[in-house]
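Enquirer: sequence isn't available, so here's the structure alone:
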């Protein structure tokens, strides 16, 4: 953090992470009944994984007790690197006028890995009956968000704008494994695939404007009210696929109101109520959302889809003293145009999804929470 004169403060932030992990095997009721709750990948037995794949590909009986190459795998997991950075400027322009502007970027890459018993490694590249199947992704986001706040008398009025450009690519690729040689480093970034099954590039532009007023009507009563306008436009282009899709879709809503009321009886007790209307933009991805289908499938649903929206209402009570914080909240959420992606087969077969609006869903309930600090430490 660096002051730039008396009126401006600059904040620079940078974060990096590097993740490598093995995942547990997905279990079904059938697998649990046959193998028990401790059933998992066979990452300590590469030879057995090759035997299962080789038997399946030759149409032979699999090594007991396995009856399908999907009963277990050698390994599967995820590799990921993220770098996030921003530069933020907070400024005090006039006695009652303040603001901030943030420019940020996010770079992300990684594959999800899986020892594939269906696609053997070519003999010239190692000859294993297994290969490494990856779903790879890269994401690059650049954005700016800025706001101004004017505070005078009992009002704080704020207006702001957010823009983001999101470039996201996904690909399914196959990498070679050496026959009879246990991989020394399975969870890693791979290069030089021997096959690319599909590869797509997605671009999303988000524009959002908001205006709000925080009005302290009395020392005990405060009302927050405002709205936001949101436009999200996404497109997809196909680099390689047996089911190419090149399309675009937008979700927009010019008026999404929000209002909240807070009343403090004293420094220990307060009640609150609020209402918010929100809209969810469409997901731009090969695995979910309106683009996770064929060109014909997208053409069929394009003019029929509507973005999901919610109306959320809350009413609650909060208590606070030196040792106890407690709250009791009742809520009601009404989903409109709920989207559901229906898979036409088991996921591993790779058939495209069918996305459709399935009507409304309501959710209502009560939430209670309490924290007790019984000693200072």
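Expert: Here it is on my side, so go on. Treat the numbers as computed from the prediction; the structure is a model and nothing was measured.
Enquirer: use CA for all of it now, contacts and neighbours both
Expert: Fine.
Enquirer: identify the residue nearest the geometric centre of this protein.
Expert: residue 283 (9.1 Å; CA atoms, centre = their mean).
Enquirer: second structure follows, compare the two:
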């Protein structure tokens, strides 16, 4: 189970003109609801004076409540000394409540806001089965996977009280005794997925192996008849009575690994992949079904399953004193589906569009040296150049996305870490750098780069207790202390939770956590 209050989404406007510490009004006291109530009436706190969109800068609250149920039955049978059969049958259910206080619409009692509650649920059942066979220098494997997934998505409005006339809704509590006064939408999507694969790893020599395999995919999704509140949204409908199919009969994968000298290794990997159309709640992700019927009809001619060809080569070195890696890759994406968003995040305008191809080229390099016993110094560097291959046309306008870095992808990432172990004491400090990232598809808005530093130490008292004669009842005792974001840096973490704009600013990222201290004591008896 997960029950938590959510942080408010940020825009560059809120970040630059409101500051790093703006959040929703909820504070566990009546004053939090009073402040949100007054803001919904247009009386905003002074700290929002510089923000252009004060209404969306803070709501009363937002929360996430998730209940998962999972069960499986697994069988592993040695049919012969060379042949093994593995099968797993599973079921997974999930019920979710996602809430926001909506200051743009009133409750029936006259309160200037309502509680907006999304109620998505998942019920999926599947089976995985595989055969493994070893003969001579070959390891052969073949298998299948089938799953049925029923995804229900709906949203309701609940009444909030007049100020001073009752307690506001506890958004992380139970809604079982509450009745909504309206439904915004409802949709059911049923998906069947079937995958089959076969692969063989051939050990030509003890130090040389080649791998070849392929998989086939059939994915069929259908959105049934949907409910759409035209009195609230206007004259349209939710995407319903429509279906999409993803089918690929042959998706090859070939790789090789060669230990050509002691400590030295070369490898390569080539694969084709396809991504089935995803499921998502209304206006929340790049699912073709999570839009209005008119938006679906506009995007339908250009909808194709996203696919890619990925190529990689690399080198590894490993010995007692040093580990080194270099990994280079290229990925060509075709028919990338992205959600394009505009408007207030409570009720955004969204469309899922085929933005064409993406070309990704990158290099990862890492080096760890161990000059002294217990001491390790690690450095890693990642460079990624991912750009759109075409411009995007939307709403009668052409947006210059060709050559722009893919949204939310940093071009450069660097990490360094120093760790030391002395007897039962361990300590480490690490720092990482992330370069700026595009917020818009055209790249005219970006979030800044940042450094992040962490520190941690751990002491195992087990040997001390045993040597001092105090460990009769304690098998193990360990103390751990760490500091996250040691320098208390201000930075942007998650991006795109509400989609990305074609151009300009949008309220769709979260600021990172401030300096935090963690401590734990672990005991074994």
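Expert: Now that the structure is in, tell me what you want to look at. Quantities reported herein were computed from a predicted structural model and do not represent experimental measurements.
Enquirer: how alike are these chains, TM-score-wise?
Expert: Remark: TM-score between the superposed chains equals 0.86 [TM-score structural alignment, normalised by the length of the first structure]; 351 aligned residues with a CA RMSD of 2.2 Å.
Enquirer: surely residue 13 of the second structure is in a strand?
Expert: No: read with DSSP: H, G, I helix; E, B strand; the rest coil, residue 13 of the second structure is helix and lies in no strand.
Enquirer: map it onto the first structure.
Expert: Following TM-score structural alignment, the counterpart assigned to residue 13 of the second structure within the first structure is residue 30.
Enquirer: distance check, its match against residue 61 of the first structure.
Expert: Distance from residue 30 of the first structure to residue 61 of the first structure, counting by CA to CA, to the nearest Å: 20 Å.
Enquirer: what of residue 333 of the first structure?
Expert: If you go by CA to CA, the gap between residue 333 of the first structure and residue 61 of the first structure works out to 52 Å.
Enquirer: list the contacts of the match of residue 13 of the second structure.
Expert: Taking CA atoms under 8 Å, 6 or more residues apart in numbering, we find residue 30 of the first structure in contact with no residue.
Enquirer: what do we get in the first structure for residue 361 of the second structure?
Expert: Residue 361 of the second structure maps onto residue 364 in the first structure, by TM-score structural alignment.
Enquirer: what helix or strand does that match sit in?
Expert: Here residue 364 of the first structure, judged by DSSP states H and E, is contained in strand 361-372.
Enquirer: which helices and strands does that strand pack with?
Expert: Packing partners of strand 361-372 of the first structure (3 or more CA pairs under 8 Å, 6 or more residues apart in numbering; DSSP states H and E): strand 324-336.
Enquirer: three-state assignment of residue 300 of the first structure?
Expert: Taking three-state DSSP, the label given to residue 300 of the first structure is helix.
Enquirer: and it, how close does it get to residue 355 of the first structure?
Expert: 10 Å.
Enquirer: the counterpart of residue 255 of the first structure in the second structure: how many residues sit nearby?
Expert: Matched by TM-score structural alignment, residue 255 of the first structure corresponds to residue 250 in the second structure. For residue 250 of the second structure, the count of nearby residues is 15 (other CA atoms under 10 Å).
Enquirer: got it, and residue 30 of the second structure?
Expert: Counted with other CA under 10 Å, the neighbours of residue 30 of the second structure add up to 13.
Enquirer: from residue 386 of the second structure, how far out is it?
Expert: Taking CA to CA, one finds residue 30 of the second structure at 48 Å from residue 386 of the second structure.
Enquirer: cool, residue 89 of the second structure as well?
Expert: Residue 89 of the second structure is 39 Å from residue 386 of the second structure, by CA to CA.
Enquirer: in the first structure, what stretch matches the lengthiest strand in the second structure?
Expert: Secondary structure assigned by DSSP state E gives strand 182-205 as the longest strand of the second structure. Using TM-score structural alignment, strand 182-205 of the second structure lines up with residues 195-218 of the first structure.
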